[in-house]
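> Sharing a model prediction with you, sequence too.
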Amino acid sequence: MGQGTEYTGRYVIALDPSEQESGFNALRSSADIAPVERVRGAAVANAVELLERPNVSVLFEGLAVAIVEVRPEQRHTLVATAEAEASILAAEPERKVHASPITAPQQAPTEFFPAYRSDEDVVTRHSRIEIATSQGPVVEEENTTWGLQAIRATISGMTGRGVKIAVLDTGVDTDHPDLVGCIQETASFVFGETVEDVHGHGTHCIGTAAGPANPQQQPRYGVATEARVLAGKVLNRVGDGTDGQILAGMAWAIDRGARVISLSLGAPVRPGELFPQTYELAAQLALTRGAVIVAAAGNSSLRPGFVAPVERPANCPSILAVASLDKALQTASTSCGGINGQGGEVNIAAPGKVVHSAAVGGGYVTMSGTSMAAPHVAGVLALLSQGNPDASAAELTASLLSGAFPLTQLARDVGVGLLQAP
């Protein structure tokens, strides 16, 4: 296939963890791939420079995933080799990542084009939330946000103390007075940029997942108020990036002991399109290492007339797909639905409309979208992990889903229902 605006020209290769060398030997001998640089442990944080080099393939040994450089005339041979070689589990074109605010489409799209992005659909800057909704009763948010009230985080006995949540996004405002206490470690996987967030999306998501119990200015907006945050920048200052940067961030987070990895980004998929196998294999490996991956379901719908499929990578069977709810606990008009099977289902729903959280510059902002719903789930997973520190990732996931509050909407739109804190 040719290199288009949504692809980088590189390939993502998933390898059998116990046969990584065999897979690379096969690719080297047949497809003449670029020389391989192996990264593991602390070296993962330095992968950004390797990913930027045009004649290097990068293997993340902890994930058994590689980003491979191959000449255009060798791409067909690479794919054929991957299909024939048992030690190569999947080979897929690397997609670009694009992050930008999204508004509801003016009409139902007739074709989807893959592009990652942070997926808030409304950004309204306020220093204080005024709550009123025509869809339901007024919600008082003087002390705590409507989202924390809806998921019962305000009455939970857990705080997420000692649990690590990785938020892979546009970085973080490391000087925000509400967040300086929760950031344990940072890393940028964007060449030429520090982890400092100038976009705003990552800071907002981190605030929702782990903002403090007593912020500089009320209301409280953080779910797991004593969790530790691993802030990884995988999207640049304008919200662009690649699969390689996201996978590098995942490898880093797992190596650092993250119990939860929150991905508020996505790319539209076509009806019937299969989930990305490379992400699924990486997610399966993450689960064996004790990490649950949560991802935004996406904001490509135009309800009630058009419901778009859950986006990638949330459409992977081993990644939790999170839908967005408004204050009346109705499905947000742009929230994607479980149109595709084989992992493309919505797993759970969480507050995502008019969500108040931290903003770049030390203030606050309200945003809307499944991007805002996903970190609510990440925070609750941290609470569950604190309550049962020896639980496996699969057990944490089961506890999360079994504790949801049933809603009247179709499972296609809200999964098991409304997220609930333990």
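Great, that's in hand.

> Only C-alpha atoms from now on, for both contacts and neighbour counts.
Noted.

> Check the gap between S333 and V269 for me.
Taking C-alpha to C-alpha, to the nearest Å as the measure, S333 falls 18 Å from V269.

> before we go on, here's another structure to hold up against the first:
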Amino acid sequence: MVRHNRRAFLKLTGVTIGAAALGAGNVTAEPSDSRFFINLRDVDRSEVPDDIEIIHDLSEADVLVARGDQNRVNGTTVPDVTINRADEGAGAVVSRDGPSADGNSNSHNHDGAPSNSEYQWDKRVQNLNNDLTDKPGGGRSIHDTTTGGGTRIAVVDSGVYAEHPDLVDVVNTELSENVSEDPYDFRPNGAGSHGTHVAGTIAATNSNDGPDGGVLGTAPDTEIVSYRMFSGMEGKQGDGYAAWMKAADIGCDAINYSVGFPFPFVFPEELPILEEYLAIAEQVAAYVRSKGTVIVNSAGNDGLDMGATDPERGEILSLPTEAKGVFGVSATGPIGVGWGDKHSDNEEKWLTGNRLEDPTDSPAFYTNYGKGVDVSAAGGDADLDALNGGVEGAANDLVYSTINTTDDDGNVVAGYGWKAGTSMAAPQVSGAVALVRSLRPDASVEEVESLIQETAADAPGGETYHGAGHLDLKALVKAAQ
């Protein structure tokens, strides 16, 4: 099996940093059309010209998201940042669609086709629920103690398909909203199923009564609030920060933000403007935390050592992961779940013995690491040669969850699929926050984060890849009790 290392790849690309490469929001647009941030700690609100349109008033954090001629505002302003889900590393690193919600899995094992939940190695290794273990009924599971009831998690992403059978009772459709500037609602609008996948990892209920059942989230009794910041494939950072503050204002226990600034937008010595973006992120984060909301962020998929100094470009700053007040999550995953040299024909044995080439807590090939990582969690891994070569079962190493697709007639179809990325690791931690807050409703942000870190387990690669360690739900729930 071949493991691919993007760290070597990135050093060879020699990417030229310029306005077009940055993805900095509308930097090539006409001034009258541009979006930008205003930092009210350096700009007097009364001196903002009347013809500057305020898109999001985040003045509680001393920030405005505006449109107009940026040069007419005296003081600190920086362009809004555009993130494109079509770019490599900006969402899931690899994805594979699976069956529709009313379809059958393809039978390939002696004991019949796997049910949808049998693909959930990420939940099975955490002993989430006895229905997912190799020994049903063999002892207490996480869900015997808590399922996250009484909590609320915001998914700031590409939208959540609330009609999926495993999410239909989970998404609060009244509180959910579209924070982008298009006229549609909070559901996906052209950016794929990223947000739906994330929501399922957090809170899917396994309610599908189809032939192969559904999938189960970490906290199936939490409530999901969907904030869609992506319109088509593009999302604006300013819309994301607006959603952070909205989520905090309605009492969300955590915000899942599987979004980050893209490479090569990580070198402040070349781009001093990054320090201004850092200040804005930290101002918004401080407000959110003051309301009791944990900000869970994916660490990024560029294989970067975020604590390193590039000999040619200087120190690396990965945003918003490295911003003070943001809880960063790196990704781990197995190689060989039900395929390869140690393949088992019995799904109950996919994770037992020595059948895995790499364990489930080993660092994923794409994950950012180092400074800014608070813990690691299951995000999926991949043998790219096998996956792209069509080797049967190779997608099993990715994270399996709820998705939405579109049929030939343009109808939205609920289904299941595999994705890998730090985007898939962050919701594992967001679900864990729901479990903690269900047991300790009055726990502060600092107490929740400390519990997750103090109970995290040692994992291959140590602190460099895992921060305080690898998410351990059993130890976490025991400590939270």
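That came through fine. No experiment lies behind these values; they were computed from the predicted model shown.

> Compare S333 and V269 of structure 1 and say which is more crowded by neighbours.
More crowded of S333 of structure 1 and V269, by other C-alpha atoms under 10 Å: V269, with 24 against 21.

> And G260 of structure 2, what's its match in structure 1?
In structure 1, the residue matched to G260 of structure 2 (TM-score structural alignment) is G266.

> count of residues packed around its match?
G266 of structure 1: 28 surrounding residues under other C-alpha under 10 Å.

> same question, the one 5 residues further on
Number of residues near P271 of structure 1 (other C-alpha under 10 Å) recorded here: 15.

> go on, L179 of structure 1?
A count of nearby residues for L179 of structure 1, using other C-alpha under 10 Å, gives 21.

> Please report the distance of the equivalent of it over in structure 2 from T146 of structure 2.
For L179 of structure 1, the aligned position in structure 2 is occupied by L167, per TM-score structural alignment. L167 of structure 2 sits 19 Å away from T146 of structure 2, going by C-alpha to C-alpha.

> And what about S399 of structure 1, helix, strand or coil?
Of the three states, S399 of structure 1 takes helix under DSSP: H, G, I helix; E, B strand; the rest coil.

> With structure 1 overlaid, how far apart is whichever helix or strand V225 of structure 2 is part of on average?
Using DSSP states H and E, V225 of structure 2 maps to strand 223-228. Mean deviation of strand 223-228 of structure 2 relative to structure 1 after superposition (mean C-alpha distance after the TM-score superposition for structure 1): 0.5 Å.

> Which stretch of structure 1 lines up against that strand?
Counting by TM-score structural alignment, strand 223-228 of structure 2 corresponds to residues 228-233.

> can you check stretch 414-427 of structure 2 too?
Aligned using TM-score structural alignment, stretch 414-427 of structure 2 spans residues 362-375 in structure 1.

> ok, V94 of structure 2 - contacts?
V94 of structure 2 makes contacts with 419-421, as judged by C-alpha atoms under 8 Å, 6 or more residues apart in numbering.

> and which of those residues is nearest to V171 of structure 2?
Set against V171 of structure 2, the nearest of the contacts of V94 of structure 2 by C-alpha to C-alpha is K419 (21.1 Å).
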